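# Below: sequence and its predicted model.
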Amino acid sequence: MSPTSTDPVMTNLGECGTQLKQAAVDASAAVRNAASAAGEELRLGKAAVKADLADGALAGLAAGERATQLAGEQFDELMDKGREFADAAAELVRERPLASFGVAFAAGWLISKLGRSSK
C-alpha cells in the first residue's frame, strides 16, 4: 500500500493512544503508592494513639494510687486526733466528775428542748 495523507494522522493517533495508556498505568501506580503510604501512616498513627492512651491510663492509675495513699494518711491523722480528743475528755471527766455530769445534763436538756420546739 502506498502512503496516504491520513497516515501521519493515524500514526499520531496511535502514539497518542500509547501515551494515554502509559499515563493510565502511571496514574494507577501513583494511586496504589499513595494508598500504601496512607495505610502505613494510619498504622503508625494508630500505634501512637495506643501508646498515648496506655501512658494516660498508667498516669491515671498512679494518680489514683497516690490519692488513695493520701486519703489513708488523712484518715489516720483524723483517727489520731479523735483518740486525743476522747482521751482529753476522759481525763476531764476523771478530774471533774461533777462538772462533767452538769455539762452533760445541760446539753441533754437543751437538745430535748430544741427537739420539742420544732414539733
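On my side now, so go ahead. Quick caveat, the model's predicted, so the values are computed rather than measured.
# CA only for contacts and neighbour counts going forward, please
Will do.
# In space, what's closest to Val93 - neighbours in sequence excluded?
Spatial nearest neighbour of Val93, excluding adjacent residues (Cα to Cα, 6 or more residues apart in numbering): Ser100 at 5.6 Å.
# So what touches the helix or strand that contains the one you found?
Using DSSP states H and E, Ser100 sits in helix 97-117. Residues from elsewhere that reach helix 97-117, judged by Cα atoms under 8 Å, 6 or more residues apart in numbering: Leu92, Val93.
# Could you check how far the residue nearest to Val93 is from Gly108?
The gap separating Ser100 from Gly108 is 12 Å, by Cα to Cα, to the nearest Å.
# Please say which of those two ends up with more neighbours.
Set Ser100 next to Gly108 and count neighbours by other Cα atoms under 10 Å: Ser100 wins out with 16 against 12.
# I'd like the distance from the more buried one to Pro8, if you could.
Distance from Ser100 to Pro8, by Cα to Cα: 126 Å.
# How about the secondary structure of Thr4?
Put simply, Thr4 is coil when judged by DSSP: H, G, I helix; E, B strand; the rest coil.
# For it, the count of nearby residues, please.
8.
# Could you give the separation of the longest helix anywhere in the chain from the chain centroid?
Ranked by residue count, the top helix of the chain under DSSP state H comes out as helix 7-95. Remark: helix 7-95 is offset 9 Å from the chain centroid, using Cα atoms, centre = their mean, to the nearest Å.
# Presented hereafter is structure B, for comparison with structure A:
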Amino acid sequence: MSPTASDNMKSSLSETGAHLKNAASAAGDAIRNVSAAAGDEFKLGKAGVKSELADGALSGIAAAEAGGEAAREQVDALMDKGRDLIESAADLIRERPLASFGVAFATGWIIAKLARGSDN
C-alpha cells in the first residue's frame, strides 16, 4: 500500500517538528554559550575598570603630594623674597636714617589725617 497524501503530510509535519525541536535546542545552546562568554567578558571588564580606578587613585595621590611639594617650594621662594626685601629696607635705613625717619613720620601723619577724616 502506498502512502496517502495525509500520510505524507503527517510525515512531513513530524519531520518539521523534529527540525524545529532541534533548532530550538541549538538556539538554547547558543544562548547559554553567549551568556557564559558575556559573563567572562564582563568579569574581565570589571577587573580592568577596578585596575584603572586604582591606578588613577594612585596617580591622584602622587599629584597631590607633588602639589604639596610645589606649594612648599613657592612658599620658600616667597619667604626668601620677603627676607631680601626686609634686608634691602634695612640697608636703606642704615644708609639714610634721617630720610627713613622722615618718610615714616610723614606716612604716620597721613594715616592719622585719613583716620580722623573718616570719623567726621
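Sure thing, it's come through. On a predicted model such as this, the values are computed, not experimentally measured, just so you know.
# related to what we said a few turns ago, return the set of buried residues in the helix holding Ser100 of the first structure.
Neighbour-count burial for helix 97-117 of the first structure, counted by 16 or more other Cα atoms under 10 Å, picks out Ser100.
# Tell me roughly how far that helix lies from the second structure on average.
For helix 97-117 of the first structure, the mean distance to aligned residues of the second structure following superposition is 1.9 Å (mean Cα distance after the TM-score superposition for the first structure).
# got the angle between that helix and helix 7-95?
120 degrees (axes from the mean of the first three to the mean of the last three Cα atoms, to 10 degrees).
# And Ile86 of the second structure? What does it align with in the first structure?
Residue pairing (TM-score structural alignment): Ile86 of the second structure is matched to Ala86 of the first structure.
# Give me the neighbour count for Leu92 of the first structure.
13.
# now swap in the one 4 residues further on and tell me
Other residues lying near Arg96 of the first structure total 11 when counted by other Cα under 10 Å.
# separation between it and Gly102 of the first structure?
Counting by Cα to Cα, the gap from Arg96 of the first structure to Gly102 of the first structure is 10 Å.
# Could you do Asn12 of the first structure as well?
Distance from Asn12 of the first structure to Gly102 of the first structure, by Cα to Cα: 122 Å.
# do Asp55 of the first structure as well
To Gly102 of the first structure, Asp55 of the first structure is 62 Å away according to Cα to Cα.
# List the buried residues for stretch 49-67 of the first structure?
Within stretch 49-67 of the first structure, judged by 16+ other Cα under 10 Å, no residue is buried.
# on average, how far is that stretch from the matching bit in the second structure?
Mean for stretch 49-67 of the first structure is 1.8 Å (mean Cα distance after the TM-score superposition for the first structure).
# so where is that stretch in the second structure?
Under TM-score structural alignment, stretch 49-67 of the first structure corresponds to residues 49-67 of the second structure.
# what's the neighbour count on Ala89 of the second structure?
13.
# Would you mind measuring from it to Asn33 of the second structure?
Counting by Cα to Cα - Ala89 of the second structure and Asn33 of the second structure are separated by 83 Å.
# same thing with Asp40 of the second structure?
Counting by Cα to Cα, the gap from Asp40 of the second structure to Asn33 of the second structure is 11 Å.
# again, but for Leu114 of the second structure
In terms of Cα to Cα, Leu114 of the second structure sits 88 Å off from Asn33 of the second structure.
# residue furthest from the geometric center of the second structure?
Met1 (83.1 Å; Cα atoms, centre = their mean).
# before we move on, back to that, what distance separates the helix holding Ser100 of the first structure from the centre of its chain?
Using Cα atoms, centre = their mean, the offset of helix 97-117 of the first structure from its chain centre is 53 Å.
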